[in-house]
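Q: After the sequence you'll find the predicted model.
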Amino acid sequence: MRVVIIAGGMGTRMRPHTFSHTKALVNVAGKPVLGHILDELLQIPIEQVIFITGYLGYQIEPYIKEVYPNLKAAYVEQPVPLGQSHAVKLAAEYLAGPCITMFADTLFEADLQQLTSATHDGVMYVQPVPDPSRFGIAVPGPDGYVKKMVEKPQQPESNLAVIGLYYFREGEWLARAVSALIERDIKTKGEFYLADAIQIMIDEGAKFTTSEAQVWEDTGTPYALLHSNRYLLRRHNTHGNAPYLQGSSVVIPPCYIHDSAKLEHSVIGPYATINAGVTVQGSIVRNSIINTNAQLHNVSLSASIVGDKAIVRDAYRTFNVGDNSEIGAETSAEIDETFK
């Protein structure tokens, strides 16, 4: 089984954090989004993972080599963001035999074991939603196979939203479909969408079934990232629900606190991620992600994301602070009194 992870795109909805990190490496619950995805995928035998990279994509290979040294990986750059199918076409040489395609900003829990014995042409992972008009949906026919895919339908024929995780029994068929899509210049919103290539396969007779994902979490916006942070902290909580002392600070689970973080006279949690090298003094932090080597002094933060090496002082509000930023009172700054 080969896996193609589409990790291009500018990540504009996650700025300022994606000014300095590719969106696949934005941290949530103590590790990059991509790490959580790979941990879920590796529940089945994987022959190779192909990363389609774009803006800041050069950051992915060092991360993989350090954290997943035994993973056989290939890297393909998409220099111009022309869409998902265009990205897959760039990886066509790797599309041989069974393969999975997915996006680098989608967290999931799903039964992947079934794919090791799948006999259909493909599987679409879906989740029922109350408002299908907001999503791309799969429409099963009377025989149970998907007859069409519709992007944000005004009159939905199904409530099965596709989560962006697909299995193809023959990667070669997918490669032919994305090539045909591009040759015919079939675009949605100016881009070559993967769903349109899959529709070509369906029109050619491909039999796709659906499989319901137990969990589907987006990480493409600050709000969505914090929602995913809460889900992951609950999932991996090993401290129970009772508050506990960590030095002079109180921790209210669920939280992630790196061993190298320094907490002094603070209240942490619930739903706080405190990453490596972080210093928190005299502060309250809940429902927030504090990234590597950031400093918090006398703050009360909720629903906040604080970037690497950022410093926040004497603040009582919600923040979305990028790397190397500084916010709050600074009493040591020199004041120019020339014209006082």
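A: That came in fine, so what should we check first?

Q: going forward, measure contacts and count neighbours with C-alpha atoms only.
A: OK.

Q: R134 and K152 touch, don't they?
A: Yes. R134 is within contact range of K152, at 5.1 Å (criterion: CA atoms under 8 Å).

Q: so A91 makes contact with A74?
A: No. A91 sits out of contact with A74 when judged by CA under 8 Å, with a separation of 9.4 Å.

Q: Now the common contact residues for those two.
A: I50 (CA atoms under 8 Å, 6 or more residues apart in numbering).

Q: more neighbours, these two?
A: A91 (20 against 14; other CA atoms under 10 Å).

Q: one more structure, for comparison:
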Amino acid sequence: MKGLILSGGAGTRLRPLTHTRAKQLVPIANKPVLFYGIEDMAAAGITEIAIVVGDTHQEIRDAVGTGERFGVSVTYIHQEAPLGLAHCVLIARDFLGDDCFVMYLGDNMLEQGLAGFVAQFEQQRKQDSRLATDSRALDDSQPSTDCRAGRCRAQILLAPVGNPSSFGVAEIGPDGDVVNLVEKPRDPPSNLALVGVYIFDASIHEAVRAIEPSARGELEITDAIHWLIRTGHRVDHRILEGWWIDTGKKDPLLECNRLVLDTITRQVDGMVDDTSRVEGRVVVAEGVRIVSSTVRGPVVIGAGSRIENTFIGPYTSIGANCVITDSELDHSVVLDGSHVIGINRITDSLIGQHVRVVRSPDHRSAARLLLGDHSQVEWE
């Protein structure tokens, strides 16, 4: 089993932040979103991974490297333009060969991980292989470990949603197989939305070559899956366990940060002076200085940051080498190297790298911010 992570795209829904960085590298609990997907694949036993990259390819290469620190080997495949998810499969053909593979959207976050999803697929493949053997339908010339010997089809991950008209939606037949896929239907056949995690066998390569670009000029993976169904291939599904968040917008990203912070374990490695209080599940990295401040978890604070005369409230992630003084901050994400000085309250905010948020004359109000890298904001 191989892995294919899609990390192209312009990240337009997170601008201006993503004018200067890859959306897949925006941190959740001080770790880039993309890293969670790589770690999930490694935990599922997938060690050969290709990452499809676009205009932000160098930043992603610099962050991920060879994959050695994750226990995987990473290959990079450059997509010249955002031509669709099925186009990513098309250009990854040489890497994928005839192996089964997991395809994963690089800005997705899943609570359940991938291990169970992959294990269910492998179990179904083994069951299909046994049935094929019993019916003497298996070609004896194929080795038992070959993907085709298990007739491993395709498997998609689905989640019930309250607004299915906003998603690709699957229609499930009485035997549990997927019988139809509809993109953003006016009259949805179900409330089961495509999550953005798929497993395919080699038959998908014929499918992506057979389909035509959609009205928006892209090769749609939903069209390729629908082609599999129309040509007699079985497409299985699994229902998502736990939460799923597309981190491509500010508010879902903050919600994802909250959910991940709820799972952290307290670890205080930095300096906390005698006049400060660090309460609850808080991670304070080495080199952090907390002076005359209160930090109420869940919170993570990155290496080298300084917190002084400040209240940091729950569900806040502060990156490395930040300075937060004379301020109040909660339910927010602050990226590396930013300064927040003299701000009475910041909440529900996403602040980019090397941002300066400083107060002019004293003015009391809560702020809601989405700031790109190297911004500077003054309160009048």
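A: That came in fine, so what should we check first? Here the structure is a predicted model, which means the values were calculated and not measured.

Q: residues in the first structure matched by stretch 248-262 of the second structure, start to end?
A: Residues 220-234 of the first structure are the counterpart of stretch 248-262 of the second structure, counting by TM-score structural alignment.

Q: Just list the residues touching whichever residue in the second structure pairs up with V306 of the first structure, thanks.
A: With TM-score structural alignment as the criterion, V306 of the first structure lines up with I351 in the second structure. For I351 of the second structure, the contact set (CA under 8 Å, 6+ apart) comprises S332, V333, V334, L335, S338, L369, L370, L371, G372, D373.

Q: out of the residues you listed, who has the most neighbours?
A: Most surrounded of the contacts of I351 of the second structure: other CA under 10 Å gives V333, at 30 neighbours.

Q: and the aligned partner of that residue in the first structure, helix, strand or coil?
A: The equivalent of V333 of the second structure in the first structure is I289 (alignment by TM-score structural alignment). Recorded secondary structure, I289 of the first structure: strand (DSSP: H, G, I helix; E, B strand; the rest coil).

Q: so how far is Y316 of the first structure from I289 of the first structure?
A: The gap separating I289 of the first structure from Y316 of the first structure is 16 Å, by CA to CA, to the nearest Å.

Q: Within the helices and strands, which one has V195 of the second structure?
A: strand 192-200 (DSSP states H and E).

Q: Can you name the residues that contact the residue nearest the centre of the first structure?
A: Nearest to the geometric centre of the first structure sits D105, at 2.5 Å (CA atoms, centre = their mean). Taking CA under 8 Å, 6+ apart as the criterion, D105 of the first structure is in contact with A7, K23, A24, V33, L34, D218, T219, G220.

Q: Next, count neighbours for the first one.
A: With neighbours defined by other CA under 10 Å, the count for A7 of the first structure comes to 30.

Q: got it, and the fourth one?
A: By the criterion of other CA under 10 Å, V33 of the first structure has 24 neighbours.

Q: these two touch, right, it and N27?
A: Yes. With contact defined as CA under 8 Å, V33 of the first structure and N27 form a contacting pair (6.0 Å).

Q: so what sits against both of the two?
A: What both V33 of the first structure and N27 touch, as defined by CA under 8 Å, 6+ apart, is an empty set.

Q: any idea which element I307 of the second structure lies in?
A: Applying DSSP H and E, one finds I307 of the second structure within strand 306-308.

Q: Check what contacts that strand and list those residues.
A: V288, R289, I290, V291, S292, S293, N321, C322, V323, I324, T325, D326.

Q: The second structure: which residue goes with R176 of the first structure?
A: Match for R176 of the first structure (TM-score structural alignment): E206.
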